[in-house]
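predicted model and sequence below, questions to follow.
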Amino acid sequence: MSDATKTNPGNFFEDFEVGQVLEHATPRTVTEGDRALYQSLYPSRFALPSSAEFAASVGLTRPPVEELIGFHVAFGKTVPDISLNAVANLGYAECRFKRPVVPGDTLSTTSEVIGLKENSNGRSGVVYVRSTATNQRDEIAIEWARWVMVHKRDHDAPAPETVLPDLAPAVAAEDLILPEGLDFSDYDFTAAGEPHRFDDYVVGEKIDHVDGVTLTDAEHMMATRLWQNTAKVHFNTEARPDGTRLVYGGHVISLARALSFNGLANAQLIAAINAGSHVAPAFGGDTVYAWSEVLDKAEIAGSDSVGALRLRLVATKGRDESMTLRGEDGKYAPGVLLDLDIWALVPR
């Protein structure tokens, strides 16, 4: 005899209410093992999270892990309560990395439901949440908003009142936070791998990152388990009508960020994610390429050595040498997988 009341079926769309606060289970301690596994899964070569000596040379007392490690860990905490029954994760906004995550930090995440909208088909709806990840000292490490399409349990359940949150189109440059002690005055361009600094980039220029990586089911599932993300669509071929495993969108983000090293090696730290859309699904066997566009530049108040580049990071299925984001009809061009808008910190 089984007792289904002891297991977690996950929340469905009709289980969410605006204002609901969810405290997510299983705090997770980040280790050097996470750094090693991340660099085995993604071709990331950024000097600051790769080298303790380089991190010390730019004023950081402890070498942080990649920002996206912290993001994936914190995001994974939210999945059992928010997106276990997701159709797809749709987008992000207002994400700020408020302090670096270092090995030994333990991250916990809470979320507040800030919006709901049932889809016209009555079978699913979009849930908007704002999530906050704190470390063992109750300091905020990362905060972000995201929206996700979630199945309804009962298709006849009444639709909730539509509430759409007012989300900023971008994090203001003056709201970016520099890690304590960060100073690029004695920046080692040889060790970093490229000579390009803040003034070498021009608003409007596009950078083809050239390299591509073919996704495999084994790697994307291992990465997703590493972050303790339990969403069914990433693992269970019975969770989707077409019998395929959907690649976790964060896997594509990390892959695109790693590929961007070629041309943006000195974009050492992600300070914010302004917006992001998973434009199309990715599956094992797809080959991912990336290109970037410089959207804006900003000096950082109080620092003569650090500047910020606002970058559109685009991942594509197959290489697009024309670097086309949208067609003449305004719709995303075929092959676009990810449209991510970030602020990155670079030497001036």
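Ah, there it is.

from here on, contacts and neighbour counts on C-alpha atoms
Noted.

surely residue 111 is in contact with residue 134?
No. Using C-alpha atoms under 8 Å, residue 111 is not in contact with residue 134, being 11.5 Å away.

the more surrounded of the two?
residue 111 (24 against 20; other C-alpha atoms under 10 Å).

which SSE is that one in?
strand 106-118 (DSSP states H and E).

can you list the buried residues in that strand?
By 16 or more other C-alpha atoms under 10 Å, the buried positions in strand 106-118 come out as 106-118.

next one: stretch 35-45
So stretch 35-45, judged by 16+ other C-alpha under 10 Å, has buried residues 35, 38, 41, 42, 43, 44, 45.

and the first one, what element?
Yep, that's residue 35 we're talking about. Residue 35 belongs to helix 32-41 when assigned by DSSP H and E.

hmm, who's touching that helix?
Here helix 32-41 makes contact (C-alpha atoms under 8 Å, 6 or more residues apart in numbering) with 45, 65, 66, 69, 103, 219, 223.

any idea how far the first one is from residue 276?
As judged by C-alpha to C-alpha, to the nearest Å, residue 45 and residue 276 stand 23 Å apart.

could you do the last one as well?
As for residue 223, its distance to residue 276 is 20 Å (criterion: C-alpha to C-alpha).

got another one to weigh against that:
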Amino acid sequence: MSKTNPGNFFEDFTLGQVIEHATPRTVTDGDRALYGALYPTRFAVPSSAAFAASVGLDPAPVEELIAFHIAFGKTVPDVSLNAVANLGYAECRFHRPIVAGDTLSTRSEVIGLKENSNGKTGVVYVRSTATDQDGAVALEWARWVMVHKRDHAAPAPERVVPELAKVVPVEDLVIPKGLDFTDYDFAAAGEPHRFDDYEVGERIDHVDGVTLSEAEHMMATRLWQNTAKVHFNVEARPDGNRLIYGGHVISMARALSFNGLANAQLIAAINGGSHTAPAFAGDTVYAWSEVLDKAETSAPGVGALRLRLVATKGRDESMTLRGDDGKYAPGVLLDLDYWALVPR
């Protein structure tokens, strides 16, 4: 009997199946340092322990996306090892800031299945929950991924596509305990723009670009213990290219958004996201944002901006999301809708 794990194929999933993912992963300050080496991030809260303490967060949290990538990586061997591509996210909430020393464990429940018309692949919908060392929920999200079938002749399961909320309601956002932006240091943060300076419908060109490299994207993906074959093995795709992990593009775009959104300090929720086109080493990523909504919160001095973050291959000064045909414009790599906490 083989002792190795070939990963699950589409026909291995069943509706309601619950998967406990190995292995727990402890967050360290090394993750913070490596994240800063991989992405041009400069947000003050995860960068400065003194700044974080000044707004009520002590010890200083790591970037929310570090926690997301670690928790997501746990799911890969069981959910997407044999994936064609990760397709999207919804209903992601960060329940509390993650700090060095926290240990994350992840479990997933299969909430939907849909075989594709080609009979060779299918879409698996899962809801994943990451808990900390005390069993408290740290973050949760839903995602859907296209997975290969092992046996193309295997019968299709009953088609179940879950209804997922398009937006996490602002009243369901979890504001970190003690967060207080009343005495926010705008000079230290890097920009003067606050909640009232942003208008719904406004678009912000983040200007800067970063060319993706083969070594960096594989290092990042290994850092999160994401073992998906398509990111490492040139034999895993017919075109012989290693696919850039979608989370790498998310983190790159988020880091680039500092220029224009430096005070969008904390991600409270990800409403939805789509990887609209593949990215490969050599592509140069740019980003722009659109303000979709604004809301006040109960925390002192804290407002919430609902933002659309768009990553593109090559800079698009026109900031075009979709063409006249309703399809994503050429060059769009990522369409991410999220809530960020900003000073009022």
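In hand now; what should we look at? Predicted model, so just to flag it, every value in this text is computed and none were measured.

quantify their similarity with the TM-score.
Once superposed, the chains reach a TM-score of 1.00 (TM-score structural alignment, normalised by the length of structure 2), with 344 aligned residues with a C-alpha RMSD of 0.5 Å.

picking up where we left off before, kindly reformat the contacts of helix 32-41 of structure 1 as a markdown table containing distance to residue 240 of structure 1 and secondary structure.
Shown next, in a markdown table, are the contacts of helix 32-41 of structure 1 (distance: C-alpha to C-alpha, whole Å; DSSP: H, G, I helix; E, B strand; the rest coil):
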| residue | distance to residue 240 of structure 1 | secondary structure |
| --- | --- | --- |
| 45 | 35 | coil |
| 65 | 34 | coil |
| 66 | 32 | coil |
| 69 | 27 | helix |
| 103 | 36 | coil |
| 219 | 19 | helix |
| 223 | 20 | helix |
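
most neighbours out of these, which is it?
Result: residue 66 is most packed of these (other C-alpha under 10 Å), 24 neighbours.

thought that one was touching residue 49?
Yes. With contact defined as C-alpha under 8 Å, residue 66 of structure 1 reaches residue 49; the gap is 5.7 Å.

ok, the alignment partner in structure 1 of residue 52 of structure 2 - how many residues close by?
Superposed on structure 1 with TM-score structural alignment, residue 52 of structure 2 falls opposite residue 55. The tally of other residues near residue 55 of structure 1 (other C-alpha under 10 Å) stands at 18.

and what of residue 89 of structure 2?
When neighbours are defined as other C-alpha under 10 Å, residue 89 of structure 2 has 23 of them.

which parts of the stretch 1-150 of structure 1 are strands?
Shown for the stretch 1-150 of structure 1, the strands assigned by DSSP state E, counting those that start in this stretch span residues 21-23, 28-29, 86-97, 106-118, 124-134, 140-151.

TSV please, covering the buried residues of stretch 35-45 of structure 1 and showing distance to residue 187 of structure 1.
Shown next, in TSV, are those (distance: C-alpha to C-alpha, whole Å):
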residue	distance to residue 187 of structure 1
35	22
38	25
41	27
42	25
43	22
44	19
45	16
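
which one of the strands of the stretch 1-150 of structure 1 lies closest to residue 185 of structure 1?
The minimum distance between residue 185 of structure 1 and these falls on strand 86-97, with 22.2 Å, by C-alpha to C-alpha.

pull up the aligned stretch in structure 2 for the closest one.
Mapping strand 86-97 of structure 1 onto structure 2 (TM-score structural alignment) gives residues 83-94.

repeat that for stretch 309-324 of structure 1.
Under TM-score structural alignment, the match for stretch 309-324 of structure 1 is residues 305-320.

any buried residues in the matching stretch, and which?
In stretch 305-320 of structure 2, counting by 16+ other C-alpha under 10 Å, buried: 305-316, 319.

ok, back up a step: packing partners for the strand holding residue 111 of structure 1?
Strand 106-118 of structure 1 sits against strand 21-23, strand 28-29, helix 67-82, strand 124-134, with contacts defined as 3 or more C-alpha pairs under 8 Å, 6 or more residues apart in numbering; DSSP states H and E.

change it to 6 Å
Judged by 3 or more C-alpha pairs under 6 Å, 6 or more residues apart in numbering; DSSP states H and E, strand 106-118 of structure 1 is in contact with strand 21-23, strand 28-29, strand 124-134.

buried deepest among these, which one?
Comparing those by mean neighbour count (mean count of other C-alpha atoms under 10 Å), strand 124-134 ranks first with a mean of 24.

corresponding residues in structure 2 for that one?
With TM-score structural alignment applied, strand 124-134 of structure 1 matches the range 121-131 in structure 2.
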